[in-house]
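**Student:** Could you look at this predicted model? Sequence included:
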Amino acid sequence: MVLRIYGVAIEMLRVLRPVMERIATKDPNLGDQMRRAATSVPLNLSEGAYSQGRNERARWHTAMGSAAEVRACLDVAEALGYVDNVDEELRLKLDHIIGTLHKLTRR
């Protein structure tokens, strides 16, 4: 099963890339943590789509947690002045990913 949310996750990475690069110049550790969390989202979505039972849900939970971690990294970077206002489109994509995965893990 290919999830439509996978495409949203890939688009989130495209929009996030310049922001991650900017953050990494100010705080390499935060930039690395954000990159690892961001790439974890589509990777775990894909793995979950081809898993079964508990493994499927576990991968989706991991993807959901990683998306929430990306959102937190953006909040931290904004609070520390590494970036100005984070693009609302990016925040909406993250909320959409998290909401969809929340529904998937509850069915």
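**Tutor:** Sure, I can see it. Just so we're clear, the structure is a prediction, and the values are computed from it rather than from any experiment.
**Student:** going forward, measure contacts between C-alpha atoms and count neighbours the same way
**Tutor:** OK.
**Student:** center of the protein - which residue?
**Tutor:** Central residue of the chain (CA atoms, centre = their mean): residue 67, 3.0 Å from the mean position.
**Student:** so that residue is in which element?
**Tutor:** Assigned by DSSP states H and E, residue 67 falls within helix 53-79.
**Student:** what does residue 91 give?
**Tutor:** Using DSSP H and E, residue 91 falls in helix 88-106.
**Student:** ok, and what's touching that helix?
**Tutor:** Helix 88-106 is contacted by residues 5, 8-9, 12, 15-16, 57, 60-61, 63-64, 67-68, 71 when judged by CA atoms under 8 Å, 6 or more residues apart in numbering.
**Student:** try this one side by side with the last:
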Amino acid sequence: MHKFRELKVWQRAMDFTVKVYELTAQFPKSEQFGLVSQLRRAATSIPLNIAEGAGAGSDAEFRRFLSIAARSGYEIMTGLEISQRLGYANEEQGKPFLAEVDEIVGMLVGLMRKLESKTSRRP
């Protein structure tokens, strides 16, 4: 069992999720059940999967949940780019979001590698 609240990646993902909610609140009402919902679900998926994986019984299972969280990050990247193309977010708004989610995905990948090396060192 891992203490997910102590993980920097979980903390960053929580803060990022709030930012995604704030950004998407400005999107057109017609997107409430489309892009807004998709981006919010993908954003919440990151810290939720980190927490769920931290409670898993093994490092291998934790890595699996971290992988799901990372894939949600890629989903957000694409959703943000779609938002920019549709004019819901300009480049000035979108660029910091894309950079932040990229950093979060990098942190997730780093944690997965750390868990993998820890597992491979066991007899």
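**Tutor:** Happy to help now that I have it. Note that the structure is a prediction, hence the values are computed from the model and not measured.
**Student:** re earlier: can you give me how far the helix holding residue 91 of structure 1 is from the chain middle?
**Tutor:** 9 Å (CA atoms, centre = their mean, to the nearest Å).
**Student:** now the angle between helix 53-79 and it, please.
**Tutor:** 160 degrees (axes from the mean of the first three to the mean of the last three CA atoms, to 10 degrees).
**Student:** what do we get in structure 1 for residue 21 of structure 2?
**Tutor:** In structure 1, residue 21 of structure 2 lines up with residue 17, judged by TM-score structural alignment.
**Student:** Just confirm the residue nearest to the centre of structure 1 contacts residue 41, I think it does.
**Tutor:** Yes. Between residue 67 of structure 1 and residue 41 there is a contact at 6.1 Å, judged by CA atoms under 8 Å.
**Student:** neighbours of residue 86 of structure 2, just the number please.
**Tutor:** Residue 86 of structure 2: 10 surrounding residues under other CA atoms under 10 Å.
**Student:** Kindly state which residue of structure 1 is aligned to it.
**Tutor:** Aligned partner of residue 86 of structure 2 by TM-score structural alignment: residue 80.
**Student:** how far away is that match from residue 73 of structure 1?
**Tutor:** 10 Å (CA to CA, to the nearest Å).
**Student:** sorry, back to before: chain center to the helix holding residue 67 of structure 1: distance?
**Tutor:** That offset, for helix 53-79 of structure 1, works out to 6 Å (CA atoms, centre = their mean).
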